[in-house]
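[1] Dropping a prediction and its sequence here:
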Amino acid sequence: MSTIVVEGVEVDTRHWINGERVASATTFTDVSPIDETPLGEIAAGGPAEVDAAVRAARAAFPAWAALPVAERSAVLRRVADGIDARAEDLARVETRDNGSLLRSHRRGVMPRVGMNFRYFADWAESLRHDDREIRGHRERITYDPAGVVAVITPWNAPLMLATWRIGPALAAGDTVVVKPPEWAPLTASLLADIAHEAGLPPGVLNVVQGTGAEAGAALTRHPDINRLSFTGSVPTAGVIAAAAAPNIVPLSFELGGKSPLLVFADGDLDLAVGLAVEQFDNAGQVCLGAFRLLVQEGIAEEFLARVIDRASALVQGDPRDEATDVSALVSRAHFERVRGFVDRAVAAGAKPLLGGGPNAALGGLYFAPTILAGAEPGSEILTEEVFGPVLTFQTFATEAEGIAMANSTRFGLAATLVTGDPGRAERVSARLNAGTVWVNCFFVRDLGAPFGGNGRSGIGREGGDYSFDFYCDIKNSVFSPGGWTVSHGEAELGAVSYREAERRAVSHGEAEQRTTETDGTDA
């Protein structure tokens, strides 16, 4: 069958290539983490489907890139309107597909999906640099569409994180081939329908489903892609980088995290406890989560008691129930991975203060909210990303010690800091190794601000101009003030290179003072 019905919503299980539905000879089974029941058989793409999608995107690129920005943006706003109109359908399908809370999809995730299109459509229309002047010459910096963009997305927030890349890429004038996650592919298929209904031309957005080993590998090594954006794990990023390297494809990687929640004794304890418990959101399957609780001595005992009390009251269960706080992990393979981290930590001496294993009352893929203490510094549980509802607890004495502990991993995606001292907030945030630092807050960011990680947390930044810096080829055009006129049998400056003009000036004893000439012209 080419369609399935999920939570009352019909979803096409075929690829979307060049404005048409395309089947594959092979399929894979999509399983709901809520109860581990199969949702349906999904078309599994490989090199042939990827090549067809890339060729379609390449063919569609000239017309889409040439479309005036205002017209492109108008199409993207219609896509946003279509997303908003179907937000409930998208929320129900994605909840069933990846197990995230329905209430979160309704209140925050799906509104953000529409915003990703609308925001970057608006931003593209205002994107410009002021002209520059150098020795009477005018320099104009412009953003040219780069070409075909490959987008490979994760399963923890598949539609929101896909559109965070698709939105600016399309607004920039690029065309896109997206490979959704095999553990949660369905809302990408619905997005294709919505974009088509909004008038997005054939080939501008293509969706190829499949596994990383087949569809993902074929896409990352394809010689006709111009940008590649990936969100996922560090090991997979290494494989992708190696595959893309021969084609010199620019990469944007948003990878893992092992972020700290750094709580000082002068901070608001109520706030700190609330932020700690918030880290169990989406069953801990959040790259930005602050899963390392680092608490200053003196308040540590009270903080820990209050966090355990609050976390014990969290409701774990079916994510379609509005009362549920913590749902299931996305797959059996991931469940076993998380359990392995905890089992190894406990075997090495860590003590579970809360949870520590599967939720015995629920069974299935439900892993109980867990807090571990007593892990050895430098141990796996403190340095590697678990990506589950597992927090670790440590204490520190001084500000310097707290900063050192916060920076003691190879990751640098985010950090959260709680303090009542403005001076400390400035000092500590400046020294934390993180792409984003939240001070007395969490998960607050304007879409125009840069987002990305340091170290093993990624490459590059996206958001606002930073997105267009990646999805565009940035051009500098230098215009001579005198055109191409000829005087005394010799071309004026602007008709010859700066190097040649300088040589002539020097030869006549007329070299200008060079206090402002280190502009890289000769590089």
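    On my side now, so go ahead. Residues are numbered from 1 along each chain as shown.
[2] make it CA atoms for all contacts and neighbour counts henceforth
    Fine.
[3] wait, isn't residue 188 in contact with residue 180?
    Yes: the pair residue 188 and residue 180 passes the contact test of CA atoms under 8 Å, sitting 6.4 Å apart.
[4] So what's the residue count around residue 445?
    Applying other CA atoms under 10 Å, we find 12 other residues in the vicinity of residue 445.
[5] Check which helix or strand it maps to.
    Here residue 445 is covered by no helix or strand, with elements defined by DSSP states H and E.
[6] ok, now the one 4 residues further on?
    In this structure, residue 449 sits in neither a helix nor a strand according to DSSP H and E.
[7] now residue 116
    helix 110-126.
[8] How far does that helix sit from its chain's centre?
    The chain centroid and the centroid of helix 110-126 are separated by 15 Å, computed with CA atoms, centre = their mean, to the nearest Å.
[9] which of the residues in whatever helix or strand comes next after it are buried?
    Counting by DSSP H and E, the next helix or strand C-terminal to helix 110-126 is strand 132-134. Along strand 132-134, not one residue counts as buried under the neighbour rule (16 or more other CA atoms under 10 Å).
[10] ok, second structure coming up, stack it against the first:
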Amino acid sequence: MTEHTLTVAGVAVDTRHWIGGERVASAETFTDVSPIDGSVLGEISRGTAAEADLAVAAAKAAFPAWATTSRAERARILHAVADGVEKRIEDLAIVETTDNGALLRSHRRGVMPRVAHNFRFFADRLLNLDHEDFETRGHTNHVSWDPAGPSVLITPWNAPLMLSTWKVAPALAAGNTVVLKPAEWTPLTASLLADIAAEAGLPAGVLNIVQGYGSEIGDALTSHPDVRRISFTGSVPTAQRITQSAAANLTPLSLELGGKSPLLVFADADLDLAAGLAVEQYDNAGQVCLAATRILVEETVAEEFTRRFVEKAAAIVQGDPRDEATDIGPNIHERQLEKIDGFVRRAVEAGARAVIGGHRGEGRYYAPTLLTDVAQDSEIVQEEVFGPVLTLQTFTTEDEAVQLANDTRFGLAATLATGDRDRAARVTQRLVAGTVWVNCFFVRDLQAPFGGSRHSGVGREGGTWSFDFYCDLKNTVTAPKGWNNHG
């Protein structure tokens, strides 16, 4: 091991940036800590504007060759990256669990296989990316997707590698070069991705990874005049800063932001199913942007629903995420834990009642919490907590349910439990959300558009929508006459 390498459960991870196909160290570092037990994992290179400039320059230099690489060759390399991910699923899983506290079993069985699938899906979609030519007064229109240029991708800590590759894969498939900045609380699997990509034959400079704080390196990336696309997943305040930073260069943005999503439970629903869906919202210790944290239940079944919910929630096992029996691990950081606890304490002081939970556990664990007696205009109902905290309110009519569901500044997702197909059709049409689940939760397909409305985001990614964002769409109109040759 070298001074720039740390070891996590026997897995070596380089702590330096990855720029232009080489490891680059910074003069300063920041400390990476595991949320499981507070142990120090290591010191990570702390990038500044200097590293941002280096990374963008490397991406710019690599862009012409990568943009003109054939679709087939780009797809082949992305499949090779997926192969590399699959060979290292165990390494990636244990490193990410240690770094962000999410369940090891989920990383092994779902998250890391999804990382590989991200690359395979967009590689295959690239090969089938097409729009049928069409005629205008005898002239032929041909639509093409041209690579846009260097792209800055800024990703969060709650699903670090999966959400990074959800952006990296389509950007690379589109022919863009990339500068990825992972969240400073969870930088490790991004470093492993650099190794995997290099081994897969991705040319130097096509993928660059820089680590550090948003205030020190993020602004330099998002304001850089050579950046052609910015994709960000995270908080509304950070998105507002990025938008201002990008404005001078009119850099196109894709923003997937927070949520305060509702779960509507009607009296005609399967209440056991509905209660199970509600308990699912504690997944990843509530650190899921799509989580339906506002449970809205028809008044006539509220008591029975609550009974079933409490019964199911009692079976949740909270503990070490490396244990196969654990259902909920720790929250990511002491700062986040204090934020969660502050939300709950203020809600209780304002009159809310904790049906379950409402308090911290040992270390960085927060007890799964359900609060009732909350006002619609209260902080706990209107603001994103990003922890294992749900609220429960009741409604008496369908109109009231929809009104309550839409009455926040967010619009990322919504979940609906009902046994009436006609009601499902009526209500989903009226809900303000980028994704609506009916009698299910968290079923996601990469073919579908993904994003939010209102303060939950700008734009959509997924399927062809990703290529629409990462490319400059061109329409070429050709006249039927004027040719010297007739072949």
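    Perfect, thanks for sending it. Bear in mind that the values here come from a model prediction, so they are computed numbers and not experimental data.
[11] counterpart of the helix holding residue 116 of the first structure in the second structure, which residues?
    Mapped onto the second structure using TM-score structural alignment, helix 110-126 of the first structure spans residues 112-128.
[12] can you check stretch 172-181 of the first structure too?
    Under the criterion TM-score structural alignment, stretch 172-181 of the first structure matches residues 174-183.
[13] List of residues touching stretch 337-345 of the second structure?
    For stretch 337-345 of the second structure, the external contacting residues (CA atoms under 8 Å, 6 or more residues apart in numbering) are 331, 358-360, 364-366, 379-380, 385-387, 389.
[14] Surely residue 380 of the first structure and residue 345 touch.
    Yes: the pair formed by residue 380 of the first structure and residue 345 meets the contact definition of CA under 8 Å, at 7.4 Å.
[15] Compare these two and say which is more crowded by neighbours.
    More crowded of residue 380 of the first structure and residue 345, by other CA under 10 Å: residue 345, with 23 against 16.
[16] To which residue of the first structure is residue 312 of the second structure aligned?
    Residue 312 of the second structure maps onto residue 310 in the first structure when the alignment is built from TM-score structural alignment.
[17] tell me which element that match is part of?
    Assigned by DSSP H and E, residue 310 of the first structure falls within helix 300-312.
[18] That helix against the second structure, how far on average?
    Once superposed with the second structure, the aligned residues differ from helix 300-312 of the first structure by a mean of 1.0 Å; criterion: mean CA distance after the TM-score superposition for the first structure.
[19] So what touches that helix?
    With contact meaning CA under 8 Å, 6+ apart, helix 300-312 of the first structure is reached by 269, 272-274, 276-277, 295, 353-354, 369, 371, 395.
[20] roughly how far is that helix from the heart of the chain?
    Its chain's C-alpha centre and that of helix 300-312 of the first structure lie 32 Å apart, by CA atoms, centre = their mean.
[21] against the second structure, where does the helix or strand just after it fall?
    Once the chain leaves helix 300-312 of the first structure, the next helix or strand it forms, by DSSP H and E, is helix 332-347. Applying TM-score structural alignment, one finds that helix 332-347 of the first structure aligns to the residue range 334-349 of the second structure.
[22] can you check stretch 54-70 of the first structure too?
    For stretch 54-70 of the first structure, the matching stretch in the second structure spans residues 56-72, with TM-score structural alignment as the criterion.
[23] where's the matching stretch relative to the chain centroid, distance-wise?
    The gap between the average C-alpha position of stretch 56-72 of the second structure and the chain average comes to 25 Å, counting by CA atoms, centre = their mean.
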